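K.L.:
mind looking at a prediction? Sequence and model below.
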Amino acid sequence: MTKVVALEDENLQLKHAVHAHATVDQAIGVILALGGLTPDEGWDVLRSISQRTNIKLRHVAELIIEWARTGDLCSDIRRELEQHLGLGTRAVRDDGQDT
């Protein structure tokens, strides 16, 4: 029975990892579309925002995806995103459009 429990736990962890990876990939896509970057550059921006704001990478990715849908993005992440993409202050509007 413990072998089954261990396999179920491993399966759950793998499902979580796949979901987290998909979330990060979607956020990188948003960054690529906004900044005209390569996938590697988008990854670097996402990772840097996470490190500089001290917010877990997966959570930063979730916030960026939510921003793409709703136009709402917290000021810390907005500021970092603008800085990394060279957009200048307030260049990323609440609706996700460049000004």
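P.N.:
Good, I have the coordinates.
K.L.:
can we go C-alpha only for contacts and neighbour counts from here?
P.N.:
Will do.
K.L.:
in stretch 61-79, what counts as buried?
P.N.:
61-65, 67-68, 72-73, 77-79 (16 or more other Cα atoms under 10 Å).
K.L.:
repeat that for stretch 49-58.
P.N.:
49-50, 57-58.
K.L.:
now the end-to-end length of it.
P.N.:
Length of stretch 49-58, first residue to last, Cα to Cα, to the nearest Å: 11 Å.
K.L.:
ok, and here's another one to check against it:
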Amino acid sequence: MDRPVLDGSVPDHDEFPSQGPDATDPDADLRLELDQLRRAMRSRGTIDLARGILMAAFGLSQDDAWKVLVATSQHTNTKLRTLAEQVVDSAGGTPLPESVRKRLSAAVAETNAAADAQPQPQPQPQAQAQAQA
């Protein structure tokens, strides 16, 4: 970039190198995917621990704890791994940020309400007769 653009014209593409994977490198996408998978594997343990904390604290199932984490992450615009770290830290005494705490509480309440609204499976008449026999 030898010359500044002051006249409003758009400089040639070559003046601004691409910030993404190199189009001439056939392995760039694979390296990017590998990097993302490695990051996901590093954060998985923390996310699973946060799910366990939510399960124990609020009596949630594994699926419901996951739903609470995802909903809270989305509504607070917080990365899931960052939220999981905050939940784990909160179990050690570090307070959650107020906005996260409120949203987490709301997500737990919404998840419990949805679970309560689901019809419970009724036993089949044959199963009842066999159980009594």
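P.N.:
Sure, I can see it. Computed from a predicted structure; not experimentally measured.
K.L.:
got the buried residues of stretch 49-58 of structure 1 as TSV, with distance to N11 of structure 1 and secondary structure columns?
P.N.:
Shown next, in TSV, are the buried residues of stretch 49-58 of structure 1 (distance: Cα to Cα, whole Å; DSSP: H, G, I helix; E, B strand; the rest coil):
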residue	distance to N11 of structure 1	secondary structure
I49	30	helix
S50	27	helix
L57	22	helix
R58	20	helix
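K.L.:
OK, contacts around the residue nearest the centre of structure 2?
P.N.:
Nearest to the mean C-alpha position of structure 2, counting by Cα atoms, centre = their mean, stands L80 at 3.5 Å. Contacts for L80 of structure 2 were tallied using Cα atoms under 8 Å, 6 or more residues apart in numbering; they are 47, 69-70, 73.
K.L.:
aligned to it, what sits in structure 1?
P.N.:
In structure 1, the residue paired with L80 of structure 2 according to TM-score structural alignment is L57.
K.L.:
got it, and S90 of structure 2?
P.N.:
So, by TM-score structural alignment, S90 of structure 2 is matched to W67.
K.L.:
with structure 2 overlaid, how far apart is the strand or helix carrying its match on average?
P.N.:
Assigned by DSSP states H and E, W67 of structure 1 belongs to helix 57-70. In the superposition against structure 2, helix 57-70 of structure 1 averages 0.6 Å from its aligned positions (mean Cα distance after the TM-score superposition for structure 1).
K.L.:
do stretch 11-25 of structure 1 as well
P.N.:
Per aligned residue, stretch 11-25 of structure 1 averages 2.8 Å (mean Cα distance after the TM-score superposition for structure 1).
K.L.:
what sits up against that stretch?
P.N.:
57-58, 61-62, 65.
K.L.:
ok, these vs G42 of structure 1, which is closest?
P.N.:
Of all those, A61 has the smallest distance to G42 of structure 1: 11.3 Å, by Cα to Cα.
K.L.:
for the strand or helix carrying N112 of structure 2, buried residues please.
P.N.:
Here N112 of structure 2, judged by DSSP H and E, is contained in helix 98-117. Of all the residues in helix 98-117 of structure 2, those buried under the rule 16+ other Cα under 10 Å are 100-101, 103-104, 107-108, 111-112.
K.L.:
likewise for stretch 50-64 of structure 2?
P.N.:
50-55, 60, 64.
K.L.:
cool, thanks, signing off.
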